[in-house]
Every structure is written in structure tokens, then in C-alpha cells.
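[1] everything below, folded, please.
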Amino acid sequence: MIQLTQFYIRNFRPWLLGVYTRIVYSGSRVEIGKRFRTDSIPRIIVDKGCVVKIGSNVEFRRNIEIRSHGISKIIIGNNVRIDRGVRLLAANTAIIDINEKVRIGLYSVFNGGDSITVGAKSLVSGFVYLQTSMHGFAQKSLSVQEQGYNHAPVVLEQDTWLGTHVVVLPGITIGKGAVVGSNAVVSKNILSYQVVAGIP
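    Presented below is the predicted three-dimensional model:
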């Protein structure tokens, strides 16, 4: 009985909810590949003119939120696993491109006012924040809220590893195989295979 229950929770239920997800979002500018599995039906909001593509053999945990606004795109490659509470937001003309075999930890946020690229086999730990937008603040006669945003893309090349609670600021490229230690704030580009920690 215990084995049957575990099989249901780990295999059959996520597969069944994957089927339900396909039905819920069929015809709504969302494409989902084969063998999609999820622990709960994700919240997906896609404006007219936007596209969300989810590859094959993708696994979602609970409470995933995906939002595509403006004329943006969100592309999730094959064999990607996304943990619970993750939020992917693309706006304007941004493209969020998550390549194959990427792992994204719980409650991480991809804030895509500009494009975000995550290279194949990269590991993004929990509570990571990838930020492509910053409020303007230089005009002293206007409040911060009135000054709009500046945007710049974020690129993680393949096989990068971001530790827990890392924040990556707009315009940053993290090179192939680089490692960023937990709680770091990345304000400068990181070379391939470099290991950094703290606040560069």
C-alpha cells in the first residue's frame, strides 16, 4: 500500500496534472512538449502576441507562475526541472530562454524586463533573483516611481552555478562554468570558470 501511494504521488499524479495543464492552456499561446509533469497546475498568463514554449520531459513543482507581457517570449528547453514557487516574468520584447537540463531552485525569480538567457546544464539554487530592470533615480525633481525603468539583459552561459540567495543585476554576463557563492550580489561580469563570493 505504501509503495502504491508513493508511486501515485511521485509518478502518476504529476503526469495526470500535466495532462490537465495541457487541457487548461490548449489554444492559449502556450505550447507544452511530451512527458510534462507538475505537482500543481501552474499559473500561466500570456498576452496576445506573446508565446510560452515548454519543452519535452519538463518537470514543475508546486505553485509555478509564468507571465509573458508585451510581445515577449518564454522558452523552456527539454529536461528542465523547476522547483516550487518559481516566478518567470517576461515583458516588453524580452526573451527568457532556459536551455536544456537546467535546474531552478525554489522561489527563484526571473524578472525579465529585458532578455534572460540560462545556458544548458546550469544550476540556479533557491531564492535567486535575476534582475534585468532598475528604476531610474537621477532626476531629483521626480520621485523614483515617476522615473521609469532602465533595462539590460542577463546572460548565464552554460554550466554555471548560482548559490542560494544570489542577486544578479542588469547587464551582467556570467561565463561558462562560473560559480557564484551564496548571498552574493553580482554587479560585474564574471569570467568563465571563475569562482566568486560576497559582493563583487
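
[2] switch to C-alpha atoms for all contacts and neighbour counts from now on
    OK.

[3] you'd agree residue 156 is up against residue 171?
    No - the pair residue 156 / residue 171 is not scored as a contact, 11.0 Å apart, by Cα atoms under 8 Å.

[4] who has more neighbours, these two?
    Remark: of residue 156 and residue 171, residue 156 carries more neighbours, 27 against 19, as counted by other Cα atoms under 10 Å.

[5] how about the secondary structure of residue 127?
    The assignment at residue 127 comes out as coil when based on DSSP: H, G, I helix; E, B strand; the rest coil.

[6] same question for the one 10 residues further on.
    Assigned with three-state DSSP, residue 137 falls in the coil class.

[7] tally up the residues packed near it, please.
    Residue 137, neighbours per other Cα under 10 Å, totals 16.

[8] that one: what's it in contact with?
    Residue 137 makes contacts with 143-144, 147, as judged by Cα atoms under 8 Å, 6 or more residues apart in numbering.

[9] what's the distance between it and residue 186?
    In this view, residue 137 and residue 186 are 20 Å apart by Cα to Cα, to the nearest Å.

[10] here is a second sequence; please produce its structure as well for comparison:
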Amino acid sequence: MSELSKMLAGQLYDPSNVQLTALRMDARLKLETLNQTSMAQVETRQHLIKQLLGSSTERIHIESPFHCDYGENIHVGDNFYTNFGCVILDVAEVRIGKNCFIGPQVGIYTATHPLDPVKRANGLEYAKPITIGDDCWLGGHVTINPGVTLGNNVIVGAGSVVTKSFADNLIIAGNPARVIKTNLAT
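    Alright, predicted model coming up:
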């Protein structure tokens, strides 16, 4: 099994593998171009975003700077917006639904490391996918940890650290995030 296959399957893998290093370098070069392209060059930016992400629609807007590991493991729905300084460590798949808005300096991290100090010291790591439903809003400086799933219509308060999954129609906030309000759809 290749290191890429292990990575995508959530198994321990070696990130220094030649193939993975080349894929990350390709993403870095695309990001460098995107982050240096004027916001006035809308069509050019949209083309660069399409080349970078695994899937997206035409109605997305990414403020620069934006950073990610691979890009191809990120899938966003229609009417997606992310503010300045978003970092998505897409070692595993990241799926974000339609009508989602991400505040400034948000981190979405699928990458994690073994608890065993020997494995960790040897540079091995693994990942857990993240899913964010439709109509979600992540406030500024939110952190989404590996393996989290957020349901539809979830609002995450600024500065929150989301360490577990949550259902639909909630406002969550805090460190670790907890339910603040329920039944937003009513």
C-alpha cells in the first residue's frame, strides 16, 4: 500500500514520502500564485481555485492568504466563502456544504499524530476526515479538530475549539465547544 493510500485511509503514514512531498509542493506553488493574484482578477482566481481544490462550484470566494496541504482533498459546496488566513490541513478529506461562511484565521485540521512517543518521534502521522454540513458559519479563530462532523445550520462562536461532532441547528462555542443554543431552524 502506498503512503498516499495509507494517508487517505486514515492509517499511519510517512509524510516525507517522495510522492506526498511532490503533491504538497504542487499545492504550495498553486497557493503562492493564488495568494499573489489580485482580488480584482476574479476569473484568474476562480481558475486557480478550481485547479487547487478537489471540487467546488463557480460561486465560491477565498480571501488571501489561504493555505492548505494538498488542496485536492478539499470539497466545497455552492456559495462558499472563507475570510483571510484560513488554514485547511487536508491530509484527509474535508467536505464543506453549501452556503458556508468561514471567518478569519480559522483552522480546519485533519492531520494528527500518534500518542506513542516512538512513532511520533519517527515522523509518522495519520488523519481523520472532517465534514461540515450546509448553512454553517464558523466565527473568527475557530479550530476544527480531526474527525469532527458538524451538521447542517451550525454556528460556531469565535475562538471556539471543536473537538467532537455536533448535530443540526445548533450554536456551539467555547474551548472545548459545547452547545449554547438549540433549535435554530424554529
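
[11] TM-score for this pair?
    With the length set by TM-score structural alignment, normalised by the length of the second structure, the two chains reach a TM-score of 0.65; 140 aligned residues with a Cα RMSD of 3.1 Å.

[12] can I get the contacts of residue 137 of the first structure in CSV including secondary structure and distance to residue 114 of the first structure?
    Conversion of these to CSV gives the following (DSSP: H, G, I helix; E, B strand; the rest coil; distance: Cα to Cα, whole Å):
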residue, secondary structure, distance to residue 114 of the first structure
143, coil, 23
144, helix, 20
147, helix, 17
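
[13] counterpart of residue 34 of the second structure in the first structure?
    Taking TM-score structural alignment, the alignment pairs residue 34 of the second structure with residue 42 from the first structure.

[14] for that match, which non-adjacent residue is closest in space?
    Among residues not flanking residue 42 of the first structure along the chain, residue 64 sits closest, at 5.0 Å (Cα to Cα, 6 or more residues apart in numbering).

[15] OK, contacts around residue 169 of the first structure?
    Counting by Cα under 8 Å, 6+ apart, residue 169 of the first structure has contacts 130-132, 154, 185-187.

[16] hmm, which of the residues you listed are the buried ones?
    130-132, 154, 185-186 (16 or more other Cα atoms under 10 Å).

[17] where do the helices sit along the first structure?
    2-7, 13-25 (DSSP state H).

[18] tell me which residues of the last one are tucked away?
    Applying a neighbour-count criterion of 16+ other Cα under 10 Å, one finds 13-19, 21-22, 25 buried in helix 13-25 of the first structure.

[19] what's the counterpart of residue 66 of the second structure in the first structure?
    Residue 66 of the second structure maps onto residue 86 in the first structure, by TM-score structural alignment.

[20] check contacts around the residue nearest to that match when sequence neighbours are not counted.
    Of all residues not flanking residue 86 of the first structure in the chain, residue 107 sits nearest, at 4.4 Å (Cα to Cα, 6+ apart). Neighbour list for residue 107 of the first structure: 83-87, 126-128 [criterion: Cα under 8 Å, 6+ apart].

[21] can you tell me how far residue 151 of the first structure sits from residue 110 of the first structure?
    13 Å.

[22] looking at those two, which is more packed in?
    Neighbours of residue 151 of the first structure and residue 110, each counted by other Cα under 10 Å, are more numerous for residue 110; the result is 22 against 18.

[23] thought the more buried one was touching residue 87?
    Yes - between residue 110 of the first structure and residue 87 a contact is recorded at 6.3 Å, counting by Cα under 8 Å.

[24] find the residue at the geometric middle of the second structure.
    residue 88 (3.5 Å; Cα atoms, centre = their mean).

[25] what lines up with that residue in the first structure?
    Under TM-score structural alignment, residue 88 of the second structure pairs with residue 110 in the first structure.

[26] let me see the contact set for that match.
    By Cα under 8 Å, 6+ apart, the residues touching residue 110 of the first structure are 87-89, 116, 129-131.

[27] return the members of these classed as buried.
    The neighbour count (16+ other Cα under 10 Å) marks 87-89, 116, 129-131 as buried among those.

[28] looking at those, which are in strands?
    Taking DSSP state E, the ones among these that sit in strands are 87-89, 116, 129-131.

[29] quick one: the corresponding residue of the second structure for residue 168 of the first structure from residue 128 of the second structure, how far?
    Taking TM-score structural alignment for the superposition, residue 168 of the first structure sits opposite residue 144 in the second structure. Using Cα to Cα, residue 144 of the second structure is found at 11 Å from residue 128 of the second structure.

[30] do residue 151 of the second structure as well
    Applying Cα to Cα to residue 151 of the second structure and residue 128 of the second structure gives a distance of 17 Å.

[31] any chance of the helices of the first structure in TSV, with distance to residue 53 of the first structure too?
    Formatted as TSV, the helices of the first structure follow (distance: least, Cα to Cα, whole Å):
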stretch	distance to residue 53 of the first structure
helix 2-7	28
helix 13-25	12
